[in-house]
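Undergrad: When you get a sec, could you give me coordinates for this:
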Amino acid sequence: MEHEVEYAAFVAERWSSLVRAAVFLGAASHEAEDVAQATLLLCYRKWDRVRAADDREAYVYRMLLNVLRSDRRSAWWRHRSRHPVSEALPDAAVADAAEATALADAVHRAMLSLSKEQREVVVLRYFVQLSEAQTAAALGIRPGTVKSRLSRSLARLSVDQHLVDLDLTGGTT
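TA: Next up, the predicted model:
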């Protein structure tokens, strides 16, 4: 019973962060929720290992990446990639959310210009806010590799047209 209470608190604390990470890794919002749910189901099944992990955050985000990679390798993902479903946009934008929406869209498009490896490092390091060591552990790479991928990723993002055209003081130009 104590494990289930601890697990429930863990889920409540991590849910939105896991979904957000999956979105920035390239999943649509409903797919991101599926990935987060599958990750948390794995956590439940292996709760003793998750609890005992030296770095629980890195362990869980590694699980998230593995779930996402597995989903992408499936026949369903290959079919969906060839026939993408466009997400419906609302007919009218909400005035106070327009700037935030433009910013989110620009960041999302810029992130898609990165390689999978670069996107994973950027998401785990900056969006999830794992340390370099945690990011390295989650990805199974060395901390120096994290640093070099981040450096190349940030250089690429700094000249990405989606972000360059963005006027952070008053919307898009």
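Undergrad: only C-alpha atoms for contact and neighbour calcs from this point on.
TA: Fine.
Undergrad: Show me what the helix ranked longest in the chain is packed up against.
TA: Secondary structure of the chain per DSSP state H: the longest helix is helix 2-24. Secondary-structure packing of helix 2-24 (3 or more C-alpha pairs under 8 Å, 6 or more residues apart in numbering; DSSP states H and E): helix 29-45, helix 56-73.
Undergrad: residue contacts, the residue sitting nearest the centre point of the chain?
TA: The residue lying closest to the centre of the chain (C-alpha atoms, centre = their mean) is Ala21, at 2.1 Å. Ala21 sits next to 123-124, 127-128 when contact means C-alpha atoms under 8 Å, 6 or more residues apart in numbering.
Undergrad: To check against the first, give me the structure of this:
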Amino acid sequence: MTSWEAPLGFEDFVRARHVALLRFAHVLSGDRHAAEDLVQDALIRAGTSWRRIRKHDDPEGYVRRIIVNCHLNGLRRGKRERLVSEPPDRPAPAADERHDTLWELLATLPRQQRATLVLRYYADMSEAEIADTLGCAVGTVKSNAARALAKLRGALTPANRA
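TA: Okay, here's the model as predicted:
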């Protein structure tokens, strides 16, 4: 196996933006381990095409689009089931019950709707930018956002809205 050497500027990009990309992928996927896989896959793809990507005005936006596409297409390696003799460790329970409820509700949304909300409210993108990132029409972005928000509002009980 041959070794791969990162192109000029790619290592600096990864050092500067890795944590932000992980946060973005975590909000998108709802799972820390899946987020790590998404970012790793995206950086592998970006690294092999870095000379072309860095010519664009927004290489981070390009990498975010790779993350979104991998998430929407289910191309993560971690999606495969693995049989183990003992179950993996469970995460510690979260302190805020409303936070858990929101994560559970986000997980019930279809991938396209969830991606739309994450790009809108977490990445603070405009509808046109979201449409460009997802490769769809602005009208589709609007309808996905409206349906997702309606589903979240309908699922929230008065007790966990406070």
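Undergrad: picking up where we left off before, would you mind putting the helices and strands packed on helix 2-24 of structure 1 into TSV with mean neighbour count and distance to Glu6 of structure 1 alongside?
TA: Below are these laid out as TSV (neighbours: other C-alpha atoms under 10 Å; distance: least, C-alpha to C-alpha, whole Å):
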stretch	mean neighbour count	distance to Glu6 of structure 1
helix 29-45	18	11
helix 56-73	18	13
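Undergrad: Which one of those lies nearest to Thr101 of structure 1?
TA: Distance to Thr101 of structure 1, taken as C-alpha to C-alpha, is lowest for helix 29-45 among these, at 14.2 Å.
Undergrad: Could you tell me where the closest one falls in structure 2?
TA: Under TM-score structural alignment, helix 29-45 of structure 1 corresponds to residues 32-48 of structure 2.
Undergrad: What of stretch 107-123 of structure 1?
TA: In the comparison with structure 2, stretch 107-123 of structure 1 aligns to the range 102-118 (TM-score structural alignment).
Undergrad: Out of the contacts of Ala21 of structure 1, give me the one that has the most neighbours.
TA: Ranked by neighbour count (other C-alpha atoms under 10 Å), those have Leu124 at the top, with 24 neighbours.
Undergrad: rewinding a little: CSV please, covering the helices and strands packed on helix 2-24 of structure 1 and showing distance to Thr135 of structure 1.
TA: Formatted as CSV, the helices and strands packed on helix 2-24 of structure 1 follow (distance: least, C-alpha to C-alpha, whole Å):
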stretch, distance to Thr135 of structure 1
helix 29-45, 17
helix 56-73, 6
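Undergrad: Nearest to Ser153 of structure 1 among the ones you listed would be which one?
TA: Per C-alpha to C-alpha, nearest to Ser153 of structure 1 of the helices and strands packed on helix 2-24 of structure 1: helix 56-73, 18.4 Å.
Undergrad: so how far is the closest one from its chain's centroid?
TA: 10 Å (C-alpha atoms, centre = their mean, to the nearest Å).
Undergrad: Flag every buried residue along the one helix or strand Glu129 of structure 2 maps to.
TA: Here Glu129 of structure 2 sits within helix 127-134, counting by DSSP states H and E. For helix 127-134 of structure 2, burial by neighbour count (16 or more other C-alpha atoms under 10 Å) applies to 127, 129-131, 133-134.
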